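Undergrad: Structure of the sequence below:
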Amino acid sequence: MPFQVGEVVEGTVLNITDFGAFIQLPEGKTGLVHISEIANTYVKDINEFLKENDKVKVKVLSMDREGRISLSIKKALPKPKSEKSNRSYEFEHHSNRNNNISFEERISKFLKDSDERQQQLKKNFESKRRGGGYKRNANY
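TA: Model (predicted):
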C-alpha cells in the first residue's frame, strides 16, 4: 500500500547526517527527516535526539516524482493539551534514550553543562585580554 501525504507511519532510523536522518519506512521505502523537522526545539546535533535503529513515528510531508519522501518527526508528535505545556513538551518524551532519567538528573546535567560552558567562555575571554593584543610602550 503506497503512502499518502499527511499519513503517520512508523520507521527505523537508518543513517544520521549533519542535515537530517534517513528513515526506513514499511515496504522498503526510505525517506528523509530534515534537521528542522526533528523536534520542536532547536536541534544543533541530531545525535542528541536520534540514534541509528531507533523506531520513530513520522508524518509524510511530501513525495516527489523521483520517489523522494520528505518526513517530519515533530509533526507526528501528539499536540500538548495546553499552550503552557507546549514549551516543556520535548522530543525526549518520545525517545528511547532519556526515558529513565529523572527530572532532578536532567537539571543536574544541565547545570553541570552550563557551568562548564561558562568556565570555557571565561577562560577564552581572559586569554584574549592577556595576550596577543596591542601593547602600549610605557616609555611615552
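
Undergrad: going forward, measure contacts between C-alpha atoms and count neighbours the same way
TA: Fine.

Undergrad: helices or strands up against the lengthiest helix in the chain?
TA: With secondary structure taken from DSSP state H, the chain has its longest helix at helix 103-130. Using 3 or more CA pairs under 8 Å, 6 or more residues apart in numbering; DSSP states H and E, no helix or strand is in contact with helix 103-130.

Undergrad: excluding its backbone neighbours, what's nearest Val5?
TA: For Val5, ignoring the flanking residues on the chain, the nearest one in space by CA to CA, 6 or more residues apart in numbering is Val60 at 5.1 Å.

Undergrad: Check Asp45 too.
TA: Asp18 (7.6 Å).

Undergrad: mind listing what's buried in the helix or strand where the residue nearest to Val5 lies?
TA: Applying DSSP states H and E as the criterion places Val60 in strand 55-63. Neighbour counts over strand 55-63 (16 or more other CA atoms under 10 Å) mark Lys55, Val56, Lys57, Val58, Lys59, Val60, Leu61, Ser62 as buried.

Undergrad: and this one, so I can compare the two:
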Amino acid sequence: MQVEVGKIYEGKVTGITNFGAFVEIGAGATGLVHISEVALEYVKDIREHLKVGETVKVKVTNVDPSGKIGLSIKQAIKQEEASAPKSKRPAEFVWDKKPAGDISFEEKLNKFKQASEEKMHDLKRSMEPKRGSNRKNY
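TA: Next comes the predicted model:
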C-alpha cells in the first residue's frame, strides 16, 4: 500500500506504549501516533484516550526513508474541523437546569481541578525559555 503524506486514513489501534500508539492504516502499513499527537489537549496517560482495537482517523505526517510512518490524530481532527461547512447561524445554547448525570460535587470539583492543572501545565510549558537560546542577559 502506498501511503501519502497529508492524507487522512481510518485505522485500527494495534498496540499502545507509554510514548504512543501503533495504528494499522492498511494492508501491512502500520504507523506510530506519538503521545503528543493523540488529542487536542495534554495527554498524561494515553490509555485514557485510546484502546487496542479502537478505530481512529489519522493523518500521515511523514514517512521516512526506512519506511517508518508518522501519524497524528490531533492533525486529523483539526483538518476535519477546518473542512467542515460553517453554519451562518450562531450556535444556540440551551440552559439545562438538570444536573449532568448523577455526578457528585466532589467528582465535578476533581474534574475541574484536573482540567485546570492541565491548562496550567500547558501554559507553563509555552512560557518556558527555549533551551540552547543564544540570548544573553545583560
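
Undergrad: Quick check: TM-score for this pair?
TA: The TM-score (TM-score structural alignment, normalised by the length of the second structure) is 0.61; 97 aligned residues with a CA RMSD of 2.9 Å.

Undergrad: related to what we said a few turns ago, mind reading off the mean deviation between the strand holding Val60 of the first structure and the second structure?
TA: Compared with the second structure after fitting, strand 55-63 of the first structure has a mean deviation of 0.3 Å; criterion: mean CA distance after the TM-score superposition for the first structure.

Undergrad: And the helices in the first structure?
TA: Along the first structure, counting by DSSP H, helices occupy 83-88, 103-130.

Undergrad: Serialize the ones you listed to TSV and add fields for mean neighbour count.
TA: Compiled in TSV, those are given as follows (neighbours: other CA atoms under 10 Å):
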stretch	mean neighbour count
helix 83-88	10
helix 103-130	11
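
Undergrad: With distance to Lys29 of the first structure added, can I get those in JSON lines?
TA: Formatted as JSON lines, those follow (distance: least, CA to CA, whole Å):
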{"stretch": "helix 83-88", "distance to Lys29 of the first structure": "32"}
{"stretch": "helix 103-130", "distance to Lys29 of the first structure": "36"}
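
Undergrad: Mind checking those helices for the one nearest to Ile73 of the first structure?
TA: helix 83-88 (15.7 Å; CA to CA).

Undergrad: How about the contacts made by the residue nearest the centre of the second structure?
TA: Central residue of the second structure (CA atoms, centre = their mean): Ala39, 1.4 Å from the mean position. Ala39 of the second structure makes contact with His49, Ile73, Lys74 under the criterion CA atoms under 8 Å, 6 or more residues apart in numbering.

Undergrad: so which of the helices of the first structure gets nearest Glu7 of the first structure?
TA: Of all the helices of the first structure, it is helix 83-88 that lies closest to Glu7 of the first structure, at 22.6 Å by CA to CA.

Undergrad: chain center to that closest one, what's the gap?
TA: Taking CA atoms, centre = their mean, to the nearest Å, one finds helix 83-88 of the first structure lying 18 Å from the centre of the chain it belongs to.

Undergrad: And stretch 14-24 of the second structure, by the same measure?
TA: For stretch 14-24 of the second structure, the distance to the chain centre is 13 Å (CA atoms, centre = their mean).
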